[in-house]
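Asker: pasting the structure only:
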């Protein structure tokens, strides 16, 4: 049994490589899930934002849509690159494992061959009997018998270990071939993605060249839209504050010190269930992509103009049905002379808001259930755009809706 220290070192290397490979495989699965999610998002972007004829869309909408798609494609390329790089590391790890296994097999086979030769020379029963009978006492004879048995068992274990490592080596070789194919596929997909990205960027730049000629006009339009959005936000906040004050007055509580609604035990339980579903709420439409995210961001048309989004804007299908994301009570159905109606649904101290509707199926005071249709998204006849503005408030403070709906 030669080179035993070398075998132990090789086994240690093999174990470390196996641990690294398992960690990388988990990361690879996460990246693949992310890549598939992005591919699905790109498909939805194409279906929802680029099926309308170009002449029906305003130049601002087209630029915004292209900018959105470019960003998503860039993210896809990054994730695919990460996958390819991780696969390269996995391939290197597997190659190290294969080398280690081959060395282990070499030493094991040498050991096994030496044992076979030794066993052959002393294989006769007479030799074993003589080995036992030549013992000086019973204790020594017993120990020699134990040694014979252990040696025989060790031979069997070595043979089994050789079989296992041979199978593992074959498995690793198969995995290595698959990984190399997967990497080649990812590299090719990334090449095609970069080509599509380049085409999108060129189209985006072409449109932006046209926009720059009338930048002041377009910037003014964006600012006007933001001002209108801010005005509606203030109106909604005022409505919520008034509803909070009314509920506290009805409950005999101070209207000035109470920040939230005066809730019944049932309403408190509803709020608790709503909170436990953070990150798991259904989307307010069946299909859609988040075109404008929550928070402050620069306009894709003019980066000197800041957009402050108090919710998210979801591009969806024409005349898409809008759904309640959770059980609740319709707090208000409002609208303006110049704007489309919106619906507020109360879930304890949480309020979900669904704006830019063309039809409303509920009235104030209605009880709604999760996924119940409450209206339809407005389809802009000038450009075919269907955008649902979705907001979540706690009391009268904004929440990021994308953190609440299922990812």
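Answerer: Here it is on my side, so go on. Computed from a predicted structure; not experimentally measured. Numbering: from 1, shown residues only.
Asker: Going by C-alpha atoms from here, please, whenever you check contacts or count neighbours.
Answerer: OK.
Asker: Centre of the chain to stretch 32-39, how far?
Answerer: How far stretch 32-39 lies from its chain's middle: 7 Å, per C-alpha atoms, centre = their mean, to the nearest Å.
Asker: Residues in contact with that stretch: which ones?
Answerer: Residues outside stretch 32-39 that contact it (C-alpha atoms under 8 Å, 6 or more residues apart in numbering) are 72, 75, 76, 79, 80, 83.
Asker: what about residue 195, how many residues close to it?
Answerer: Residues near residue 195, counting by other C-alpha atoms under 10 Å, number 12.
Asker: how far away is it from residue 201?
Answerer: As judged by C-alpha to C-alpha, to the nearest Å, residue 195 and residue 201 stand 10 Å apart.
Asker: host element of residue 114?
Answerer: Assigned by DSSP states H and E, residue 114 belongs to helix 59-121.
Asker: where do the strands sit along the stretch 151-300 of the chain?
Answerer: 289-292, 295-298 (DSSP state E, counting those that start in this stretch).
Asker: deepest of these, which one?
Answerer: Highest mean neighbour count of these: strand 289-292, a mean of 18 (counted as mean count of other C-alpha atoms under 10 Å).
Asker: Contacts for that strand next, please.
Answerer: Here strand 289-292 makes contact (C-alpha under 8 Å, 6+ apart) with 41, 44, 45, 65, 68, 309, 312, 313, 314, 315, 316.
Asker: and of those, the nearest to residue 186?
Answerer: Relative to residue 186, the closest of these is residue 41; by C-alpha to C-alpha it sits at 18.2 Å.
Asker: The closest one: which element?
Answerer: Following DSSP H and E, one finds residue 41 within helix 4-49.
Asker: Would you check how far apart residue 116 and residue 308 are?
Answerer: Note on residue 116: its distance to residue 308, by C-alpha to C-alpha, is 80 Å.
Asker: Could you check which of the two has the larger neighbour count?
Answerer: residue 308 (18 against 14).
Asker: now, which of the contacts of strand 289-292 sits nearest residue 296?
Answerer: Of all the contacts of strand 289-292, residue 309 has the smallest distance to residue 296: 6.2 Å, by C-alpha to C-alpha.
Asker: Isn't the closest one up against residue 296?
Answerer: Yes - under the criterion of C-alpha atoms under 8 Å, residue 309 is in contact with residue 296, at a separation of 6.2 Å.
Asker: ok, residue 5 to residue 11 distance?
Answerer: Residue 5 sits 10 Å away from residue 11, taking C-alpha to C-alpha as the criterion.
Asker: more neighbours, these two?
Answerer: Shown here are residue 5 and residue 11; by other C-alpha under 10 Å, residue 11 has more neighbours (17 against 9).
Asker: putting a second one here so we can go through both:
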């Protein structure tokens, strides 16, 4: 029973250690990813630090950086909570192991004293020969043998428990040091956050002085952006209309074929009936009317997925919702999908804005076909069709694909341009002509 309890305790220690390690490693990876985003935004902000004119990209980058720093502090708090749980578990384990070790040593000491009193071989022989019969003598021999083996096992249990105890004490010391380091890291992050909030206050103060010019700049930029978005939607609508015409033409051809087949079948039936009537010397029957064939009409939402290939591609794209790769290898979302307001200026974002590193490569997020490559305001955009879905990549400095090209997932299609002193990519997803929130489609 004692051995069973010991093994159960050991198994519990190992399982909790593994679970903690997995959770701890996930938090560390998350913290490192957040720090990479913070570093990228900091590099971009550093390059624009001396600019007298305030830009929307700078404000978005600063606000996003502060949010990420708060997220990092939350992750550190989660790490500390995990460590507190582990320290509590390890402390209880050390106490239990010490109690078990004390009990094992006490029992082992009693066995040693018994063995000392009966260490004389003569005493053992007398103990055996004092048996009533042969059967009892045999049992006494086996008892002496088992007693010796049990004593060795007990010594092994003591050594094993002592080893586990020493290991757990080392782990506990390591946990305490990690907690101390995390507390220090947390204090540093809070100091940095305080400085960044002061910087944010200075930027807002600067914004209040430039508010009129800033609103005008946003209005001009978003007016231009809205025109680009309208052009892209118009291209998508033209693509849908083209597919509609193709689908209707295919349906018309299929219906004509079916109608011809129905007429041929009716004619054959009429001829067979006439031949039978003639053979039976009966009047010729009336002609068999062909069966009416309904002309299929695809729904407007199904035009883009009317062919088996397009339907398969659409289904594959949709099945990857929440797991599509990012259109850049590193970056941070500084402007989310939907309506926004900066001071008195308001605007609508049909996608997300991702700040990335200067000259970063842009890649397709899924297999598809390039529908359009356009230019606006000295920059380029790429529209890629994925069945009934479209992805849009705006604000490109250069493009490496052309309309009609087939592209694969993560294939490079161009490089990011700098917009308002910040390297930014505007990324959009459409289902038909309806804009989707890309943040819910790309991997977290």
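Answerer: Nice, I can see it. Note that the structure is predicted; figures quoted are calculated from it, not measured.
Asker: Would you pull the TM-score for this pair?
Answerer: Here the TM-score for the pair of chains, by TM-score structural alignment, normalised by the length of the first structure, is 0.83; 397 aligned residues with a C-alpha RMSD of 3.3 Å.
Asker: Can you give the distance of the helix holding residue 41 of the first structure from its chain's centre?
Answerer: 14 Å.
Asker: Can you get me a residue count around residue 349 of the first structure?
Answerer: By other C-alpha under 10 Å, the residues close to residue 349 of the first structure number 21.
Asker: again with residue 167 of the first structure
Answerer: Look at residue 167 of the first structure: counted by other C-alpha under 10 Å, it has 12 neighbours.
Asker: can you give me the helices for the stretch 201-350 of the second structure?
Answerer: Per DSSP state H, counting those that start in this stretch, the stretch 201-350 of the second structure carries helices over the ranges 308-319.
Asker: Residue 117 of the second structure -> the first structure?
Answerer: Under the alignment (TM-score structural alignment), residue 117 of the second structure pairs with residue 121 in the first structure.
Asker: Hmm, I typed the wrong one, I wanted residue 192 of the second structure.
Answerer: By TM-score structural alignment, residue 192 of the second structure lines up with residue 196 in the first structure.
Asker: what does residue 246 of the second structure give?
Answerer: Aligned counterpart of residue 246 of the second structure in the first structure: residue 250 (TM-score structural alignment).
Asker: quick one, what contacts its match?
Answerer: For residue 250 of the first structure, counting by C-alpha under 8 Å, 6+ apart, there are no contacting residues.
Asker: Residue 244 of the first structure versus that one, what's the distance?
Answerer: Counting by C-alpha to C-alpha - residue 250 of the first structure and residue 244 of the first structure are separated by 10 Å.
Asker: and if you look at residue 320 of the first structure?
Answerer: According to C-alpha to C-alpha, residue 320 of the first structure stands 31 Å off from residue 244 of the first structure.
Asker: Pull out the buried positions in stretch 210-219 of the second structure.
Answerer: Across stretch 210-219 of the second structure, burial judged by 16 or more other C-alpha atoms under 10 Å covers 211, 214, 215, 217, 218.
Asker: Return the member of these nearest to residue 434 of the second structure.
Answerer: The nearest member of those to residue 434 of the second structure, counting by C-alpha to C-alpha, is residue 218 at 24.5 Å.
Asker: Tell me the counterpart of residue 423 of the second structure in the first structure.
Answerer: Matched to the first structure by TM-score structural alignment, residue 423 of the second structure sits across from residue 386.
Asker: Distance-wise, check its match relative to residue 379 of the first structure.
Answerer: From residue 386 of the first structure to residue 379 of the first structure the distance is 5 Å (C-alpha to C-alpha).
Asker: Looking at these two now, which is surrounded by more residues?
Answerer: Each of residue 386 of the first structure and residue 379 has its neighbours counted (other C-alpha under 10 Å); residue 386 has more, 25 against 20.
Asker: how far away is the more buried one from residue 290 of the first structure?
Answerer: Between residue 386 of the first structure and residue 290 of the first structure the computed distance is 12 Å (C-alpha to C-alpha).
Asker: and if you look at residue 274 of the first structure?
Answerer: Noted for residue 274 of the first structure: a distance of 22 Å to residue 290 of the first structure, by C-alpha to C-alpha.
Asker: Run a quick neighbour tally on the residue mapped onto residue 83 of the first structure from the second structure.
Answerer: In the second structure, the residue matched to residue 83 of the first structure (TM-score structural alignment) is residue 79. Residues near residue 79 of the second structure, counting by other C-alpha under 10 Å, number 23.
Asker: What is the neighbour count of the residue nearest to residue 386 of the second structure when sequence neighbours are not counted?
Answerer: Among residues not flanking residue 386 of the second structure along the chain, residue 368 sits closest, at 4.7 Å (C-alpha to C-alpha, 6 or more residues apart in numbering). By other C-alpha under 10 Å, the residues close to residue 368 of the second structure number 25.
Asker: Isn't residue 368 of the second structure up against residue 410?
Answerer: No - the pair residue 368 of the second structure and residue 410 does not pass the contact test of C-alpha under 8 Å, sitting 11.1 Å apart.
Asker: before we move on, back to that, if we only consider the contacts of strand 289-292 of the first structure, which is nearest to residue 106 of the first structure?
Answerer: Taking C-alpha to C-alpha as the measure, residue 106 of the first structure lies nearest residue 41 of the contacts of strand 289-292 of the first structure, at 50.9 Å.
Asker: mind checking what the closest one lines up with in the second structure?
Answerer: Aligned counterpart of residue 41 of the first structure in the second structure: residue 37 (TM-score structural alignment).
Asker: Return the distance of its match relative to residue 165 of the second structure.
Answerer: Separation of residue 37 of the second structure from residue 165 of the second structure (C-alpha to C-alpha): 42 Å.
Asker: Next: residue 202 of the second structure.
Answerer: Residue 202 of the second structure is 55 Å from residue 165 of the second structure, where distance means C-alpha to C-alpha.
Asker: Then residue 109 of the second structure?
Answerer: 20 Å.
Asker: Please say which of the two ends up with more neighbours.
Answerer: Comparing residue 109 of the second structure with residue 165 by other C-alpha under 10 Å, the one with more neighbours is residue 165, at 20 against 12.
Asker: Residue in the first structure paired with the more buried one?
Answerer: Counting by TM-score structural alignment, residue 165 of the second structure corresponds to residue 169 in the first structure.
Asker: Run through the residues that contact that match.
Answerer: 98, 101, 102.
Asker: Looking at these, spot the one nearest residue 236 of the first structure.
Answerer: Checking the contacts of residue 169 of the first structure against residue 236 of the first structure by C-alpha to C-alpha gives residue 98 as the nearest, at 64.8 Å.
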